[in-house]
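Colleague: Predicted coordinates and the sequence they were generated for:
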Amino acid sequence: MADALLGPAEIRELAARLGVAPTKKLGQNFVHDPNTVRRIVAAAGLTGDDVVLEVGPGLGSLTLGLLGAAAHVHAVEIDPALAAALPVTVAERADVAKLTVHPADALRVTADLFTPAPTMLVANLPYNVAVPVVLHLLATLPTLRGGLVMVQKEVADRLVAGPGSKVYGVPSVKLAWYADARAAGRVPPAVFWPVPNVDSGLVAFACHEPVADVPRTVVFQVIDAAFAQRRKTLRAALAGWAGGADRAEHLLVAAGISPQARGEALTVTQFAALAAAAIAEGYGGKLTPSGSRREEAGS
């Protein structure tokens, strides 16, 4: 694998040949350090049977590493020029038959696009869409068993935060609905081109079934409402969602939660219990019949 990976010289030469200039709009920062690629692939814990979904492959640095460790790689690339060039780059260095390139927006892909079905998400995600992409793919692809994503360090901290943390919030709870997440290391700016002005972090996660048999859409409504006014008690923060502060208090008590608590103190299981209490009493806005990971992707 070592000889196949792209270094700084190869990255710049390839970009020049393609006439590619990284754009801030697409959040493009290309990894040009082979050791970082090896580290990511190792941390992902792939097996030879895994089918990897990579979002934003760019010039192919991580793609080449993944191809050496997995049975197949689906690469979703929104930039048409990069999507067209990736198979050519791979064909010069690895088994291109193991690669499928999808010129698409990762926020709009659906499960039927991918054959064989992905089992792992491994990606250097554009900073500006990292959280929506992860949540969309987890909602859309029930075959995922886990993954490893590289995101802005600040985002990584939010994704793995637990109740009571200052950075615990909507991303933390929604990811916990789908998976157990943990921090898997820091990545310095110097391994990217262009060099970002922030550190990156690796987030590893292992998928599990929903924490309760409650529609995800309702649970996520409660989460959004609770953190929209995170300085307020849940009695006040959930008043708009529940139809009044008194109703919010009633539902909180029914779910075994103090009305004076704040959203940052609740686990995803407690949010699910609150959603269940709302459904039992006919509150809670737009209800859907299923809490399965297989239901249509939402927020």
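Modeller: It's in.

Colleague: CA only for contacts and neighbour counts going forward, please
Modeller: Fine.

Colleague: Can you give me the neighbour number for W241?
Modeller: 19 (other Cα atoms under 10 Å).

Colleague: I meant to write V187 there.
Modeller: By the criterion of other Cα under 10 Å, V187 has 20 neighbours.

Colleague: ok, it to L82 distance?
Modeller: When distance is defined by Cα to Cα, to the nearest Å, V187 is 24 Å away from L82.

Colleague: Most remote residue from the middle of the chain, which is it?
Modeller: What lies farthest from the middle of the chain is D246; by Cα atoms, centre = their mean that is 35.9 Å.

Colleague: Assumed T47 was part of a strand.
Modeller: No. Counting by DSSP: H, G, I helix; E, B strand; the rest coil, T47 falls outside a strand, being coil.

Colleague: Surely the residue farthest from the centre of the chain touches L234?
Modeller: No. Counting by Cα atoms under 8 Å, D246 sits too far from L234 to count as a contact (11.1 Å).

Colleague: What segments of the stretch 151-299 of the chain are helices?
Modeller: Counting by DSSP state H, counting those that start in this stretch, one finds helices in the stretch 151-299 of the chain at the ranges 153-160, 170-178, 216-228, 234-237, 239-242, 245-254, 268-280.

Colleague: So which bits of the last one are buried?
Modeller: Neighbour-count burial for helix 268-280, with 16 or more other Cα atoms under 10 Å as criterion, is recorded at V268, T269, Q270, F271, A272, A273, L274, A275, A276, A277, A278, I279.

Colleague: What's the separation between the closest residue to V203 other than its chain neighbours and D112?
Modeller: Excluding its sequence neighbours, the residue lying closest to V203 (Cα to Cα, 6 or more residues apart in numbering) is A183, at 4.9 Å. Separation of A183 from D112 (Cα to Cα): 31 Å.

Colleague: Which of those two has more residues huddled nearby?
Modeller: More crowded of A183 and D112, by other Cα under 10 Å: A183, with 17 against 10.

Colleague: Work out for me the element V73 sits within.
Modeller: According to DSSP states H and E, V73 maps onto strand 72-77.

Colleague: which residue is nearest the middle of the chain?
Modeller: Geometric middle of the chain (Cα atoms, centre = their mean) lands on V134, at 2.0 Å.

Colleague: take the one below as the second:
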Amino acid sequence: MTDQPAADEALLGPAEIRELAAGLDIRPTKQWGQNFVIDKGTVRKIVRLAGVGADDVVVEVGPGLGSLTLALLPQVRQVVAVEIDRRLAEQLPKTVETMAPAVLDRLRVVQQDALTVTELPDPQPTALVANLPYNVSVPVVLSMLQRFPSIEKVLVMVQLEVAERLAAGPGSKVYGVPSVKAAWYADVRLADKVGRNVFWPAPNVDSGLVSMVRREPPRTDVPAAQVFACVDAAFAQRRKTLRAALAGWAGSPAAAEEALVRAGIDPTLRGERLSVHDFAALAAARAAPSNA
């Protein structure tokens, strides 16, 4: 492993980031939610909190100009960088070759939209570590966990509000669809908060680091898609009782109540009171043959 002082020499600072962006005529766009990390301490923190090591294959979504990539490469077996912007995808290997040539062979670049990528080069990723564009952060995390079961751990930087939603538990004011779906795949926690001044350009919101460790789903007798359909329905009308909110999903209010009772759930509760285990039990109860 490269020690920290040596690794620090290969990290990008504010001047290098701006120079690279100017050379590529790149202006960060809101369309792709681009905010480049310019703080070396932040990328070191992300790598440390990710808990990745020499055996890990990391998929990094939206590597941008390479701030986090350069911090990851000396520490892991391989980094698979998924970048939608062609100019950034083509520049990344050149930046690594210039700043850290000894680890260039550990980099693979996939120029594709992370929301549509279905295959990654072998070896398959064991971790997702990324500074995610705010506008697609939740879909990216959930789709990566769904499509690549080899991913065992996640450390992503997202908008703080999104981070808090992902890590929220039942009963919390910010508990909702992302919270439940993330909990289907993993144990989720808010690992740290990040200020605005570590980015260029500085966003108008704070960020958060979300840690996820994959575990077995709550149940194996009901597909995730069925559980997620139930979750979506419950939170689409979150002020209504579950009996009313799930009427469309179940076929009628009576059918919703029957499924809720069979799952051992009070039909007068609202969706924010249910855990992922409750939603899984409810989906299973709805799918099971009725005794009526």
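Modeller: That came through fine. Everything numeric here is computed off the predicted structure, so don't read it as measured data.

Colleague: if we can go back for a sec, counterpart of the residue nearest to V203 of the first structure in the second structure?
Modeller: Under the alignment (TM-score structural alignment), A183 of the first structure pairs with L190 in the second structure.

Colleague: my guess is that match meets S211, correct?
Modeller: Yes. The criterion here is Cα under 8 Å, and L190 of the second structure meets it with S211 at 6.3 Å.

Colleague: ok so, going back, OK, contacts around the alignment partner in the second structure of the residue nearest to the centre of the first structure?
Modeller: Aligned by TM-score structural alignment, V134 of the first structure pairs with V141 of the second structure. V141 of the second structure makes no contacts at all, as judged by Cα atoms under 8 Å, 6 or more residues apart in numbering.

Colleague: Excluding covalently adjacent residues, which one is nearest to the counterpart of D232 of the second structure in the first structure?
Modeller: Alignment note (TM-score structural alignment): D232 of the second structure maps to D224 of the first structure. Spatial nearest neighbour of D224 of the first structure, excluding adjacent residues (Cα to Cα, 6+ apart): V170 at 6.6 Å.

Colleague: same check, this time on G68 of the first structure
Modeller: Spatial nearest neighbour of G68 of the first structure, excluding adjacent residues (Cα to Cα, 6+ apart): M1 at 6.3 Å.

Colleague: And for I151 of the second structure?
Modeller: Sequence neighbours aside, T126 is the residue nearest to I151 of the second structure in space, at 4.2 Å (criterion: Cα to Cα, 6+ apart).

Colleague: Would you quantify the distance from the one you found to G62 of the second structure?
Modeller: Distance from T126 of the second structure to G62 of the second structure, by Cα to Cα: 17 Å.

Colleague: So if I had to pick from the two, which one is more boxed in?
Modeller: Remark: of T126 of the second structure and G62, G62 carries more neighbours, 28 against 19, as counted by other Cα under 10 Å.

Colleague: The more buried one matches what in the first structure?
Modeller: Residue pairing (TM-score structural alignment): G62 of the second structure is matched to G56 of the first structure.

Colleague: Distance-wise, check the closest residue to its match other than its chain neighbours relative to M120 of the first structure.
Modeller: Nearest in space to G56 of the first structure, with sequence neighbours left out and distances taken as Cα to Cα, 6+ apart, is E77 at 5.0 Å. Distance of E77 of the first structure to M120 of the first structure, given as Cα to Cα: 17 Å.

Colleague: Next, count neighbours for L175 of the first structure.
Modeller: Using other Cα under 10 Å as the criterion, L175 of the first structure is surrounded by 21 other residues.

Colleague: Residue in the first structure paired with T241 of the second structure?
Modeller: Counting by TM-score structural alignment, the partner of T241 of the second structure is T233.

Colleague: Likewise for I26 of the second structure?
Modeller: I26 of the second structure maps onto V20 in the first structure, by TM-score structural alignment.

Colleague: burial measure for that match, as a count.
Modeller: For V20 of the first structure, the neighbour count with other Cα under 10 Å is 14.

Colleague: Please, where are all the strands along the stretch 51-200 of the second structure?
Modeller: In the stretch 51-200 of the second structure, the segments counted as strands under DSSP state E, counting those that start in this stretch are 57-61, 78-82, 107-110, 127-131, 153-159, 186-194, 199-200.

Colleague: could you list every residue that touches the match of I26 of the second structure?
Modeller: By Cα under 8 Å, 6+ apart, V20 of the first structure lies in contact with A81, L82.

Colleague: circling back: quick check: the residue nearest to D224 of the first structure touching A228?
Modeller: No. V170 of the first structure lies out of contact with A228 (Cα under 8 Å); the separation is 9.1 Å.

Colleague: Please say which of those two ends up with more neighbours.
Modeller: Taking neighbours as other Cα under 10 Å, V170 of the first structure and A228 compare with V170 leading, 21 against 15.

Colleague: So what does that one match up with in the second structure?
Modeller: Aligned counterpart of V170 of the first structure in the second structure: V177 (TM-score structural alignment).
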